[in-house]
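> Just the structure for this:
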Amino acid sequence: MSCIVLQLGQCGNQVGQRVFDTLIEDNLTHLNPSKLSIENRLSINDYVRHSLDRFFIQHENKLTARALAIDTELKVIDQLMNEKSQSKRHWSYEKKCVIEGRLGSGNNWACGYRNGSLAEENILNSLRWQLENSDRVDAILPILSLAGGTGSGLGAYVVECIRDELPRSFLLTTIVVPYTSGEVVVQNYNSLLTLSHLYHSADALLVFENDILQQYAKKLVSCSGLDRPTNIHDMNNILTRHLCSFLQPISNKNASICEINYLLESLLPNSFYKLLTLRCVPQLSDQALDFSTYKWSSLIKNLSQMYINNSYLDEGLNWSLKPHQTRTKSVANLFLARSYDKDDIDQDLKQYFNHSTLYSSYTPSSDYYSVFNYRDKSYLNYEKYISLISNCQTPVSALDRIVSKSWQLFGQKAYLHHYLKYDVDEQAFLNGFVQIEQVIKSYKDL
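Next comes the predicted model:
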């Protein structure tokens, strides 16, 4: 089963490249290889084979990413395809699947959406090439930012096209929410329109926020002892480390590798609730890994307190909060545990996450959470690593902020003429407000 990544716009292409680098890095990383048993080695070989089959086309010892790289400007695409850059990697992009423009989208969702219609034929031809080189597709994974014009506008158009072209394929879209303080003046308009379109066409939206990623990056840079400011590479590394912890192979209780859409079934019991978040522990700098050791019980306790505090970070938590005082509720949770040890984590999860107050009143206790493990290989350089994917209320505050700031601009009819040039009128905005306000209300009512 294969997964095809759609890298859309500057953010999507930068993150997408780092995703493939991280997948390869994880496949090559084995803690204490001299101590591995024969069973471990066989299982690791199986893990690597599944990972490579899922994300790469393999031919004559060459790895080609199962990806489409799409942008309306040359800068990022040129960096991706630069010979010097490609020579440093263990993999490459297929030139047929790299689609670039020259005019950009001017941070305008409407312009990006129009550019999507102009590039539709080329994009679908590239997608068909990828499909022809896949035995079967498990999921399609668009990656985009909500702020600019290409990732948001063209991205929304492309996801809609793929939904029409492949109505039965699972579309898991990774979205990056812009800084609260603002990257572009119309970012909230762009975000509103993108969210309203994606909510119709995607099966799930995995939400990352730039504000949180920067806080996380500052923490890791500070802990590493480096005297420098954080940068976009630090943030992309954190995002892709989290994302790949979900994308890499994981097993069910029968030790069979699970497909991505199978993992997500338990998280999406209702098609209207499709906002997902990802929390991971431990949260350590690379320099601290060699000097740290953890028990599953302490990791799960930290994860529980992060959840109750409605926080993505494991610092600055209010440890006095109890489950009945939780600041977020879930439709469902999914845990992925990765390590060499075989220790059971079910009791710890039951102790910390089997509380009715953490979940919607509609969720039966048997569906509170699901657990999957891979216990024959660590993740990257982490002795133990656990990821919590939640369908919960956490992203609602970001959506609330986007809607509120969009209304402020819309009430003054500010910047609407930029969108009217491309036939996106006031009614399109009003439809977006209705859609996202309904999403916010539904999650708040959990």
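> Every contact and neighbour count from this point should use C-alpha atoms.
Will do.
> Give me the residue at the spatial middle of this protein.
Centroid-nearest residue in the chain: Thr174, 4.0 Å away (criterion: C-alpha atoms, centre = their mean).
> Mind giving me the packing neighbours of the helix or strand that one falls within?
Using DSSP states H and E, Thr174 maps to strand 170-177. Applying 3 or more C-alpha pairs under 8 Å, 6 or more residues apart in numbering; DSSP states H and E, we find strand 170-177 packed against strand 137-145, strand 204-209.
> Now do whichever helix or strand comes after it against strand 170-177, angle only.
Scanning forward in sequence from strand 170-177 by DSSP H and E, the next helix or strand is helix 187-201. Interaxial angle, helix 187-201 versus strand 170-177 (axes from the mean of the first three to the mean of the last three C-alpha atoms, to 10 degrees): 170 degrees.
> Could you also give me the structure for this next sequence, so I can compare it with the first?
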Amino acid sequence: MSLIWLQVGQCGNQIGQEWWQIITSSGDDADRYPYFSRDGLINAICVDSEPKVVRRLRQQVRKGYFRDANIISGQRGRGNNWAYGYRDPCSGPERSLLERTMESFRREVERRDCYSGTVILHSLCGGTGSGLGSRLCEEIRDHYPAGHLLSVTAAPHESGETPLQHYNALLCLSWLQRYCDGVLLFPNDEVLKRAASTTDKKSYTSSGLQPAVSLPAMNAHIASCLAGLLYPVYSLKTKSTISIGLEPWELIRCLCPMASMKYLHAVQACRRGTAFWDKVTSSVVQTVPRANPQGRLHHSLSVLAVTRSSQDYSFLLSRDSVLTKLKHSYRCVSWNPFPVHCWTDPQNILDPSNHSHSLTVCANHSSAADLITSVLGRARTMYDARAYLHWYRRYGCEDGDFHEAFNTLDSVVEEYTNLGQQ
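Predicted structure coming up:
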């Protein structure tokens, strides 16, 4: 089995660049097999409406990592406008980004011995990541319905990044709900806190303040969580210890059994030294959102724990206590008989040094409803005031698209709100 990685927009390509740095630094060619073609090039398509970000990727083409035909860029951005990115207009004889991307995608599928699905990296905020990303999810689902589709999505800061971000997030989330099998959400505010907590506390500026967390550090954190979850694990390898790239699809199977609830929350802890797994677990669960702003307790449909340790299988000694702690801390629903899943691997790809271990936990958690509720509230306020709608109508987005998006996400919030009562 084999999968295709699709990086869309500035955010998606920057996260992808950090991800591939982790993957290509691994010394085990057998584990890298699911991510590379037979000619040794990466199974990735990188697309952006502006050339500035993909220029760095083109440098890696000369090193033999990416396929030159899979680096696709335009000459002008999409104005942080979902409708502009979704419609993807082109001028003159130039083919649209959508056409060029789908053509490269078709060729990549034909190179696979067995196409299993796509992982798409993008954001909810930018015009290319949200708009073109939504359109690509729709096109891939229509043309390749048998393949899985996992979205890895960066959500904008709640304080605001662009005036149109709430409309963009509203429309993009509704498209992901319709066409994707799973959505791994990384809110920028949460990523910022996680990245800050891992910054060297001894590094201060001349004024005595700890330096601000950089954008590459935030992208590196997201890529680290992805590697913790999706890099091949021993638990899913064949008897001959060959990885066939099941990790993304097993993650969907474990965590997204119900089509109405597919939004995932990930957190990670990495340590060096003796593997005290109970302490590592405590550092993970203490960051889990406990309740929504109204004080209603959150619940989880299911939880996946992935442990990687250079100390062989030391986790197995603490396995039962760790999984029990995760089950209670994430408040798994009582009607799911097997709510907690566990994968293990004797190699820590995140830190290959001796005596290092990591725990990455991914959960189908009702805290996703908090982010969606915030997006709904702000987008509805703007829509009722008819603010900025002309920018969307200009590219063919109608009132019906907004109404359908509101209804779709209202249903998602209702499902998650009632999760603990079922």
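> Fetch the TM-score of the aligned pair.
Remark: TM-score between the superposed chains equals 0.87 [TM-score structural alignment, normalised by the length of structure 2]; 397 aligned residues with a C-alpha RMSD of 2.4 Å.
> just checking, what packs against the longest helix along structure 1?
In structure 1, taking DSSP state H as the definition, the longest helix is helix 109-132. Other helices and strands packing on helix 109-132 of structure 1, by 3+ C-alpha pairs under 8 Å, 6+ apart, are strand 67-71, helix 155-165, helix 187-201, helix 416-420.
> The second one vs structure 2, mean deviation?
Between helix 155-165 of structure 1 and the aligned residues of structure 2, the post-superposition mean distance stands at 0.5 Å (mean C-alpha distance after the TM-score superposition for structure 1).
> To which residue of structure 1 is Ser300 of structure 2 aligned?
With TM-score structural alignment as the criterion, the equivalent of Ser300 of structure 2 in structure 1 is Ser330.
> neighbours of that match, just the number please.
Neighbour count of Ser330 of structure 1, defined by other C-alpha atoms under 10 Å: 23.
> what does Gly400 of structure 2 give?
The tally of other residues near Gly400 of structure 2 (other C-alpha under 10 Å) stands at 9.
> quick revisit: any chance of the helices and strands packed on strand 170-177 of structure 1 in JSON lines, with distance to Asp71 of structure 1 and mean neighbour count too?
Shown next, in JSON lines, are those (distance: least, C-alpha to C-alpha, whole Å; neighbours: other C-alpha atoms under 10 Å):
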{"stretch": "strand 137-145", "distance to Asp71 of structure 1": "11", "mean neighbour count": "23"}
{"stretch": "strand 204-209", "distance to Asp71 of structure 1": "21", "mean neighbour count": "20"}
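> Now render those strands as CSV, adding distance to Thr194 of structure 1.
Supplementary listing: these in CSV, determined by distance: least, C-alpha to C-alpha, whole Å:
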stretch, distance to Thr194 of structure 1
strand 137-145, 9
strand 204-209, 11
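> Spell out, range by range, the helices that occur in the stretch 301-446 of structure 1.
Under the criterion DSSP state H, counting those that start in this stretch, helices of the stretch 301-446 of structure 1 are mapped to 346-353, 396-411, 416-420, 426-444.
> Take these and lay them out in CSV including distance to Leu278 of structure 1.
What follows is these, written out as CSV (distance: least, C-alpha to C-alpha, whole Å):
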stretch, distance to Leu278 of structure 1
helix 346-353, 16
helix 396-411, 14
helix 416-420, 33
helix 426-444, 17
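> out of those, which comes closest to Asn13 of structure 1?
Of all the helices of the stretch 301-446 of structure 1, it is helix 396-411 that lies closest to Asn13 of structure 1, at 23.2 Å by C-alpha to C-alpha.
> State the span of structure 2 onto which that closest one is aligned.
Residues 369-384 of structure 2 are where helix 396-411 of structure 1 aligns, taking TM-score structural alignment as the criterion.
> how close does the matching stretch sit to structure 1?
Stretch 369-384 of structure 2 differs from its equivalent in structure 1 by a mean of 0.9 Å after superposition (mean C-alpha distance after the TM-score superposition for structure 1).
> residues of that stretch that come out buried?
369-373, 375-376, 379-380, 382-383 (16 or more other C-alpha atoms under 10 Å).
> And the strands in the stretch 201-350 of structure 1?
204-209, 275-281, 330-339 (DSSP state E, counting those that start in this stretch).
> can these go into JSON lines with extra columns for distance to Gly148 of structure 1?
Listed next are these as JSON lines, based on distance: least, C-alpha to C-alpha, whole Å:
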{"stretch": "strand 204-209", "distance to Gly148 of structure 1": "15"}
{"stretch": "strand 275-281", "distance to Gly148 of structure 1": "21"}
{"stretch": "strand 330-339", "distance to Gly148 of structure 1": "30"}
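> mind checking which of these is nearest Leu52 of structure 1?
Closest among the strands of the stretch 201-350 of structure 1, using C-alpha to C-alpha: strand 330-339, at 18.1 Å.
> superposed on structure 2, where does that closest one end up, distance-wise?
Looks like 0.8 Å for strand 330-339 of structure 1 (mean C-alpha distance after the TM-score superposition for structure 1).
> What's the match for Ile238 of structure 1 in structure 2?
That one, Ile238 of structure 1, aligns with His221 by TM-score structural alignment.
> Show the contacting residues for the closest residue to its match other than its chain neighbours.
Distance criterion C-alpha to C-alpha, 6 or more residues apart in numbering; nearest residue to His221 of structure 2, sequence neighbours excluded, is Ala195 at 6.2 Å. By C-alpha atoms under 8 Å, 6 or more residues apart in numbering, the residues touching Ala195 of structure 2 are 213, 217-218, 221.
> among these, who's most crowded?
Taking other C-alpha under 10 Å as the neighbour criterion, His221 ranks highest of the contacts of Ala195 of structure 2 with 24 neighbours.
> List the contacts of it.
By C-alpha under 8 Å, 6+ apart, the residues touching His221 of structure 2 are 191, 194-195.
> So which of those residues sit within helices?
191, 194-195.
> Tabulate the residues you listed (JSON lines), appending distance to Leu98 of structure 2.
Formatted as JSON lines, these follow (distance: C-alpha to C-alpha, whole Å):
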{"residue": "Val191", "distance to Leu98 of structure 2": "30"}
{"residue": "Arg194", "distance to Leu98 of structure 2": "34"}
{"residue": "Ala195", "distance to Leu98 of structure 2": "34"}
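> how about the residue nearest to the centre of structure 1, what's its partner in structure 2?
Per TM-score structural alignment, Thr174 of structure 1 is aligned with Val152.
> Hmm, its match is touching Gly129, no?
No - at 11.0 Å, Val152 of structure 2 does not count as touching Gly129 under the criterion of C-alpha atoms under 8 Å.
> Overlap of the contact sets of the two?
In contact with both Val152 of structure 2 and Gly129: His122, using C-alpha under 8 Å, 6+ apart.
> I'd like the distance between the match of Ser300 of structure 2 and Asp445 of structure 1.
From Ser330 of structure 1 across to Asp445 of structure 1, the span is 11 Å (C-alpha to C-alpha, to the nearest Å).
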